[in-house]
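>>> everything below, folded, please.
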Amino acid sequence: MTHDQHDYSVTAVQLNHTAVYATDRRRSAEFIAGILGLEVGAPFGPFLPIDLGNGVTLDYYEKRDEPIQSQHYAFLVPEERFGGMITRLEAAGVTYYADPHHTEPGRANDLFGGRGAYFDDPDGHNMEIMTRPYVRP
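Sure thing, here's the model as predicted:
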């Protein structure tokens, strides 16, 4: 293999990127990047990307001509950064919840031995931060 060739083989299927619809891609991308402590990348065509650092990119895409349908995005975050994320939510005046249905405001959960919280982004997407992955049967 020469230096300009790449080995793109993978041993498992992996999520590479996903489009996140927003009424204002800059506002929404800056919101979640700020909460997560990440940076918004340079525009890539119609997308405004946020690199999550694990090979996955959120590509914010502006969609103004029709309503945005709420989606759920869950982020596995380091335990030592969770408190800072909660602090940034509070500083931004964003209510967070212990549950996905938003009935327990101002509380984090302790699922699977970690901590987690849910909150809405500017377009109503249900965002989740969690320090432990779900334990599935």
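>>> drop to CA atoms for contacts and neighbour counts, all remaining ones
Will do.
>>> wait, doesn't Y97 sit right on Y118?
Yes - using CA atoms under 8 Å, Y97 is in contact with Y118, at 5.1 Å.
>>> compare these two (neighbour count), which wins?
Y118 (27 against 21; other CA atoms under 10 Å).
>>> let's verify F112: helix, strand, or coil?
helix (DSSP: H, G, I helix; E, B strand; the rest coil).
>>> what separation do you get for it and G55?
Distance, F112 to G55, by CA to CA, to the nearest Å: 25 Å.
>>> for R81, same thing?
Here the criterion is CA to CA. By it, R81 lies 20 Å from G55.
>>> same question, G84
23 Å.
>>> next up, for comparison:
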Amino acid sequence: MTVHLNHTIVAAHDKNASARFLADILGLKVSPEWGPFAPIEIPNGVTLDYIDTADAITPQHYAFLVSEDDFDTIFARVREAGLTYWADPFHRRSGEINRNDGGRGAYFDDPNGHNLEILTRPYGSGG
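The predicted model follows:
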């Protein structure tokens, strides 16, 4: 059996601003709106489809596996944007990155409170 994640819907108070925020940080493009969605296509074919909501947003976690070089580029954008970042998902180790499994990782929040992560090695991969 082959199963691939195709897309997920991401709640936002301003779908266009939120999609632009993530696209700018990751160095991607916001695709043309499709119905009520502002999609960002990730290079592996998964799309994050931002949708507007006036309701309270329950923060979700989105992790992006990146190369070492891409980590440097993305992490530089995080710092240049003046974003607070953490080494852990619980936001206890501010201003640090982690070195889990021999790689590097960092967490930061988007404008809606979603917990975003960049990492260079999948968890449990050793190292």
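>>> overlay them and tell me the TM-score.
With the length set by TM-score structural alignment, normalised by the length of the second structure, the two chains reach a TM-score of 0.95; 125 aligned residues with a CA RMSD of 1.0 Å.
>>> okay, G84 and G55 of the first structure: which has more neighbours?
G84 (14 against 10).
>>> tell me where the second structure has strands.
All strands of the second structure, identified by DSSP state E, fall at 7-12, 37-41, 47-52, 61-65, 85-86, 105-109, 115-119.
>>> quick one: the first one aligns where in the first structure?
Right, strand 7-12 of the second structure. Counting by TM-score structural alignment, strand 7-12 of the second structure falls onto residues 17-22 of the first structure.
>>> what does D70 of the second structure align to in the first structure?
Per TM-score structural alignment, D70 of the second structure is aligned with R81.
>>> helices of the first structure, start to end?
Using DSSP state H, the helices assigned to the first structure run over residues 25-36, 79-91.
>>> deepest of those, which one?
Neighbour counts (mean count of other CA atoms under 10 Å) averaged over each of the helices of the first structure peak at helix 25-36, with a mean of 19.
>>> could you give the angle of it to strand 116-120?
Following axes from the mean of the first three to the mean of the last three CA atoms, to 10 degrees, one obtains 160 degrees for the angle between helix 25-36 of the first structure and strand 116-120.
>>> list the contacts of helix 25-36 of the first structure.
Here helix 25-36 of the first structure makes contact (CA atoms under 8 Å, 6 or more residues apart in numbering) with 22, 39-40, 47-50, 60-62, 85, 88-89, 121-123.
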